[in-house]
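Undergrad: predicted model follows, preceded by the sequence.
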Amino acid sequence: MPLSVDSLIFDLDGTLWDATATVTEGFRRARQRVSYVPTDITLEAVRAVTGQPYPVVYERLFPYLTAEQREEFRLICAEEELASARQHGGQPYPLLRETLTYLAAKYRLFIVSNCQTGYIEAFLEHSGTGSYFEGHQCFGTKNLPKADNVREIIERFGLQAPAYVGDTDGDYQASRANGIPFVFAAYGFGEVPEFEARLEQFSDLRSIL
């Protein structure tokens, strides 16, 4: 059933692009700068925590570190991850620009992600999609949960009937907290209990909107 919306707010990782290989490389470079992370950081491990807030990511990946070590390593990883994202970018999902061109002609488009400051900008630069999005917000700006950042976008831009497009339970919970429809990107990294629409590929947005 087609959704009746005036705007779309997108998650980033697992929804617009897959940058897990780039992020993994950043983690590995960070590991070389410390002595207390003994094991390799695999692509599979990074994929398993993609989309989670930063504290959750580091608690799950490095539960054996002390609080001080975890915070120090988080800052090093953030530096290396952002450098890697700016240099290499990620892999945009198929027909990303073509689909955004179609959507931008009809809807206002935004991004809200649990990433650090500068990461969304790296995506926009590498994908060449900056002109499609009216605004964005991320965890790194104020260390707020995704639901709060979605609410800020809705209020700041006066959105009347937005929907959130994402791939994880956290995305689903953020949409429910704001009482807006959730569009599930099933090609991404997570599972959700329910949704108003399901995408098998990003370009499916053209058939439901």
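TA: Received, thanks. Numbering: from 1, shown residues only.
Undergrad: CA atoms for contacts and neighbours, from now on please.
TA: Will do.
Undergrad: give me the contact list for the longest helix belonging to the chain.
TA: For the chain, the longest helix by residue count, based on DSSP state H, is helix 67-88. Helix 67-88 is contacted from outside by 19, 22-27, 29-31, 34, 36, 58-59, 62, 116, 118-119, 122-123, 126, using CA atoms under 8 Å, 6 or more residues apart in numbering.
Undergrad: what subset of those residues is buried?
TA: Buried members of those, scored by 16 or more other CA atoms under 10 Å, are 19, 22-27, 29-31, 58, 62, 116, 119, 122-123, 126.
Undergrad: which of those fall within strands?
TA: Using DSSP state E, no member of those falls within strands.
Undergrad: which ones among the residues you listed are found in helices?
TA: 22-27, 29-31, 58, 119, 122-123, 126.
Undergrad: okay, now E98: neighbour count?
TA: 11 (other CA atoms under 10 Å).
Undergrad: and the helix or strand harbouring it, which residues are buried?
TA: Using DSSP states H and E, E98 maps to helix 96-104. Residues L96, R97, L100, L103, A104 are the ones in helix 96-104 that count as buried (16+ other CA under 10 Å).
Undergrad: list the contacts of the fourth one.
TA: If a contact means CA under 8 Å, 6+ apart, then L103 has L109, R206 as its contacts.
Undergrad: one more structure, for comparison:
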Amino acid sequence: MSRQFDLLVFDWDGTLMDSTGMIARSIQRAFRDVGLTEPSDKDARFVIGYGLHEAMQYLGPELNAEQIQRIVDAYRGHFLSQDHELQLYSGVEEGLLRLQAAGFRMAVATGKSRAGLDRVLAATGLSPFFEVSRTADEAFSKPHPAMLEYILEACDIEGHRTLMIGDTTHDLQLAINAGTASVALSYGAHPLHDLLPLKPLAHFDDFSRLTDWILAHG
């Protein structure tokens, strides 16, 4: 059977790493630290995948640049004090090994900063799996297509041969904007009923099932 896709592009938080709960709590604590009403869990989870400044501006549209920076700094303090506790989702490392063995090329498009992504790639040992990566401080924030367009150009692969894999509406809209297909993971930041209207090719609640599907249909 001929292959549909050559390149698999993964989001990080909520897709490969079980970090959405900690991100949401760190956002809420950051707002509280600077004397502001903390956002709801739903709102804090919604902005996961945005760049940090874009996320905080979305949650506090009335805030000025100085206030946003204070929240960002507070968030980083909370998150970095706990990120050593974070784990990959079950089946991720095994799945990436299987996909690599099958000849798929792989990349990462994430709302993390470059420093943050490099830190977790080193901590998890996953760096060798990914040919290229793009972060929120190197491109416009999701769902702007620039992040994925850079990866396509760097890999010299056309959009229709690329599959975006993520857990948020931002990931799926990014794929639409960049002209690629997508699949959704329902165990991350955004609920499945929000993901389905963006028409992913498939959706999964387990990374191993995602891997099986790609090997069979990708």
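TA: Everything's here; your move. Note that the structure is a prediction, hence the values are computed from the model and not measured.
Undergrad: OK, contacts around the residue mapped onto G130 of the first structure from the second structure?
TA: By TM-score structural alignment, G130 of the first structure lines up with S127 in the second structure. Shown in contact with S127 of the second structure (CA under 8 Å, 6+ apart): L121.
Undergrad: cool, S186 of the second structure as well?
TA: So S186 of the second structure contacts D167, L192, H203, F204, D205 (CA under 8 Å, 6+ apart).
Undergrad: mind checking what L205 of the first structure lines up with in the second structure?
TA: Checking TM-score structural alignment: L205 of the first structure goes with L210.
Undergrad: is that match located within a helix, as I assumed?
TA: Yes - if the criterion is DSSP: H, G, I helix; E, B strand; the rest coil, then L210 of the second structure is within a helix.
Undergrad: for the residue minimising distance to the centre of the first structure, give me its contacts.
TA: Centroid-nearest residue in the first structure, with CA atoms, centre = their mean: L12, separated by 3.1 Å. Shown in contact with L12 of the first structure (CA under 8 Å, 6+ apart): I111, V112, S113, I120, G166.
Undergrad: try it again at 7 Å.
TA: L12 of the first structure sits next to I111, S113 when contact means CA atoms under 7 Å, 6 or more residues apart in numbering.
Undergrad: quick one: what's aligned to it in the second structure?
TA: Under the alignment (TM-score structural alignment), L12 of the first structure maps onto W12.
Undergrad: and that match, how far from G49 of the second structure?
TA: For W12 of the second structure, the distance to G49 of the second structure equals 9 Å [CA to CA, to the nearest Å].
Undergrad: what residues are shared contacts of the two?
TA: T110.
Undergrad: list the contacts of the counterpart of G91 of the second structure in the first structure.
TA: Counting by TM-score structural alignment, G91 of the second structure lines up with L95 in the first structure. Listed by CA under 7 Å, 6+ apart, the contact partners of L95 of the first structure are S203.
Undergrad: rewinding a little: quick one: neighbours of the nearest residue to the match of L205 of the first structure once chain neighbours are set aside, just the number.
TA: Leaving aside its sequence neighbours, L210 of the second structure sits nearest to F204 (CA to CA, 6 or more residues apart in numbering; 6.0 Å). F204 of the second structure is flanked by 17 other residues according to other CA under 10 Å.
Undergrad: list the contacts of F204 of the second structure.
TA: With CA under 7 Å, 6+ apart, F204 of the second structure has these contacts: A184, L185, S186, L210.
Undergrad: can you pick out the most distant pair from the residues you listed?
TA: S186 and L210 (11.0 Å; CA to CA).
Undergrad: returning to what we had before: burial check on the match of L205 of the first structure, number of neighbours?
TA: 21.
Undergrad: same question, the one 4 residues further on
TA: One way to gauge burial is a neighbour count; for I214 of the second structure, by other CA under 10 Å, it gives 18.
Undergrad: wait, is it part of a helix?
TA: Yes - judged by three-state DSSP, I214 of the second structure forms part of a helix.
Undergrad: can you tell me how far it is from R3 of the second structure?
TA: Counting by CA to CA, the gap from I214 of the second structure to R3 of the second structure is 10 Å.
Undergrad: how far off centre is stretch 40-59 of the first structure?
TA: Centre-to-centre, stretch 40-59 of the first structure and its host chain are 13 Å apart (CA atoms, centre = their mean, to the nearest Å).
Undergrad: what's the end-to-end length of that stretch?
TA: With CA to CA, one end of stretch 40-59 of the first structure sits 16 Å from the other.
Undergrad: got the contact list for it?
TA: With contacts defined as CA under 7 Å, 6+ apart, stretch 40-59 of the first structure is touched by D13, T20, A21, T24, F27, R28, R70, N114, F189.
Undergrad: what about the last one, how many residues nearby?
TA: The number of residues packed around F189 of the first structure, counting by other CA under 10 Å, is 19.
Undergrad: so it versus E125 of the first structure, what's the distance?
TA: Counting by CA to CA - F189 of the first structure and E125 of the first structure are separated by 23 Å.
Undergrad: rewinding a little: which one of the ones in helices among the buried ones among the contacts of helix 67-88 of the first structure sits closest to Q173 of the first structure?
TA: Looking across those and measuring by CA to CA, the closest to Q173 of the first structure is Y58, at 20.9 Å.
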